[in-house]
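# Below is the structure, and that's it, no one-letter string:
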């Protein structure tokens, strides 16, 4: 497969995945709010969405004609497996927003047995790995730093919101 076709396939799959995740998150958000959930950190959300949209749009512009690292493509495939594990563990509670439903216990299944925020770890890795697939080292560094700043604020806010959630026995 030619480099441009391979780049297009990778980016198309990521784009479709992100759009699908937004639809799934929107449906879960509506349901959680209807169940009495309360959104936290809403002012951060547009920054998160903007960062991801800029990251993906920039990749669509810059990845053409660049060599592709098959080793890093394999890493990306592994990251996607972990992403689906997170989605499965959270199920109907997975959303791109911070929604806390009173009386719900924190999830301690799947990767949440070992990590507090596995989805953020996966996203951080993707933000770095995907540009590196195409040799875009500076791009990867720039977005990794921007994403780290946004995730730090998000995790602080999410931890505060979850502080009122009951801990598992």
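Sure, I can see it. The structure displayed is predicted, hence computed values, not measured ones. Numbers count the residues shown, from 1 in each chain.

# From here on, just use CA atoms for contacts and neighbour counts.
Fine.

# what helix or strand is the residue most central in space within the chain on?
Nearest to the geometric centre of the chain sits residue 123, at 4.1 Å (CA atoms, centre = their mean). For residue 123, the host element (DSSP states H and E) is helix 118-133.

# What helices and strands are in contact with that helix?
Helices and strands touching helix 118-133, by 3 or more CA pairs under 8 Å, 6 or more residues apart in numbering; DSSP states H and E, are helix 70-90, helix 137-162.

# Turn those helices into CSV, columns for distance to residue 53 and mean neighbour count.
Shown next, in CSV, are those (distance: least, CA to CA, whole Å; neighbours: other CA atoms under 10 Å):
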stretch, distance to residue 53, mean neighbour count
helix 70-90, 18, 16
helix 137-162, 11, 16
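
# Could I get those in a markdown table, plus columns for distance to residue 21?
As requested, the helices and strands packed on helix 118-133 are exported to a markdown table (distance: least, CA to CA, whole Å):
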| stretch | distance to residue 21 |
| --- | --- |
| helix 70-90 | 9 |
| helix 137-162 | 18 |
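
# Mind naming the longest helix for this protein?
Longest among the helix segments of the chain by residue count, using DSSP state H, is helix 3-34.

# How about the contacts made by the residue nearest to residue 162 when sequence neighbours are not counted?
Spatial nearest neighbour of residue 162, excluding adjacent residues (CA to CA, 6 or more residues apart in numbering): residue 100 at 7.0 Å. Residue 100 makes contact with 32, 37-40, 161-162, 165, according to CA atoms under 8 Å, 6 or more residues apart in numbering.

# take the one below as the second:
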């Protein structure tokens, strides 16, 4: 695989690690203000699936050993659009953005930015990313399996989040 593709993959991994640091900081900030975590029992599955996503992606890239792969500009554009959406979600939620379900009743639910139009825009974006990112690298098995696993996780996550945030 060409070096520029490894650079793109490295940037994605670094971005996700930085997001985990931001989420941890936001979690501490919210808990200092009385927030509590809900849905702990399923969170480990998010960690497992997202870790396996990157391991699967890298393994498939290495296994396929595609030296002649070139950048697909349509997929790369889709990737850039998802990153803009991802940043928009994180920026809109600010200190309330997290990878966990953390709620504090004294704070209002944010209904601006992408949340004005869709209740869970970040989950949609992640689902698209889980297809687009591996597709960029020709990792078609990863591109098929992980959006399905993401949808299965959301089958548990969204009701848990709805109950924690809205009480239903």
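Received it, and whenever you're ready, just let me know what you need. None of the values given here were measured: they were computed from a predicted structure.

# Quick one: map the residue nearest to the centre of structure 1 onto structure 2.
Applying TM-score structural alignment, one finds that residue 123 of structure 1 aligns to residue 126 in structure 2.

# Can you give me the distance of its match to residue 132 of structure 2?
Residue 126 of structure 2 sits 10 Å away from residue 132 of structure 2, going by CA to CA, to the nearest Å.

# and if you look at residue 140 of structure 2?
For residue 140 of structure 2 relative to residue 132 of structure 2 (CA to CA), the value is 10 Å.

# out of the helices and strands packed on helix 118-133 of structure 1, which comes closest to residue 115 of structure 1?
helix 70-90 (10.7 Å; CA to CA).

# Whichever helix or strand comes after the closest one aligns to what range in structure 2?
As assigned by DSSP H and E, the chain's next helix or strand after helix 70-90 of structure 1 is strand 98-100. Aligned using TM-score structural alignment, strand 98-100 of structure 1 spans residues 101-103 in structure 2.

# how much does the matching stretch stray from structure 1?
With mean CA distance after the TM-score superposition for structure 1, stretch 101-103 of structure 2 departs from structure 1 by a mean of 0.4 Å once superposed.

# Spit out the contact partners of the equivalent of residue 89 of structure 2 over in structure 1.
By TM-score structural alignment, residue 89 of structure 2 lines up with residue 86 in structure 1. Contacts here follow CA under 8 Å, 6+ apart; on that basis residue 86 of structure 1 touches 110-112, 118-119.

# okay if I get these as a markdown table plus distance to residue 95 of structure 1 and neighbour count?
Formatted as a markdown table, the contacts of residue 86 of structure 1 follow (distance: CA to CA, whole Å; neighbours: other CA atoms under 10 Å):
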| residue | distance to residue 95 of structure 1 | neighbour count |
| --- | --- | --- |
| 110 | 17 | 16 |
| 111 | 16 | 19 |
| 112 | 15 | 17 |
| 118 | 14 | 18 |
| 119 | 11 | 20 |
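
# Tell me the one of the residues you listed nearest residue 80 of structure 1?
residue 119 (10.6 Å).

# what separates the aligned partner of residue 63 of structure 1 in structure 2 from residue 53 of structure 2, distance-wise?
Per TM-score structural alignment, the equivalent position to residue 63 of structure 1 in structure 2 is residue 61. Here residue 61 of structure 2 is placed at a distance of 12 Å from residue 53 of structure 2 (CA to CA).

# Also residue 126 of structure 2?
Taking CA to CA, one finds residue 126 of structure 2 at 12 Å from residue 53 of structure 2.

# now swap in residue 91 of structure 2 and tell me
25 Å.

# can you check residue 104 of structure 2 too?
For residue 104 of structure 2, the distance to residue 53 of structure 2 - CA to CA - is 31 Å.

# Neighbour count for those two, which is higher?
residue 53 (20 against 17; other CA atoms under 10 Å).

# residue contacts, the more buried one?
Residue 53 of structure 2 is in contact with 130, 142, 146, counting by CA under 8 Å, 6+ apart.

# name the element residue 39 of structure 1 belongs to?
Counting by DSSP H and E, residue 39 of structure 1 is part of strand 38-40.

# Return the mean post-superposition distance for the helix or strand that that strand is followed by against structure 2.
Remark: after strand 38-40 of structure 1, the chain's next helix or strand is helix 45-62, criterion DSSP H and E. Helix 45-62 of structure 1, aligned to structure 2 and superposed, deviates on average by 1.1 Å (mean CA distance after the TM-score superposition for structure 1).

# Which residue in structure 1 aligns with residue 5 of structure 2?
So, by TM-score structural alignment, residue 5 of structure 2 is matched to residue 7.

# what about its match, how many neighbours?
The burial count for residue 7 of structure 1: 23, using other CA under 10 Å.
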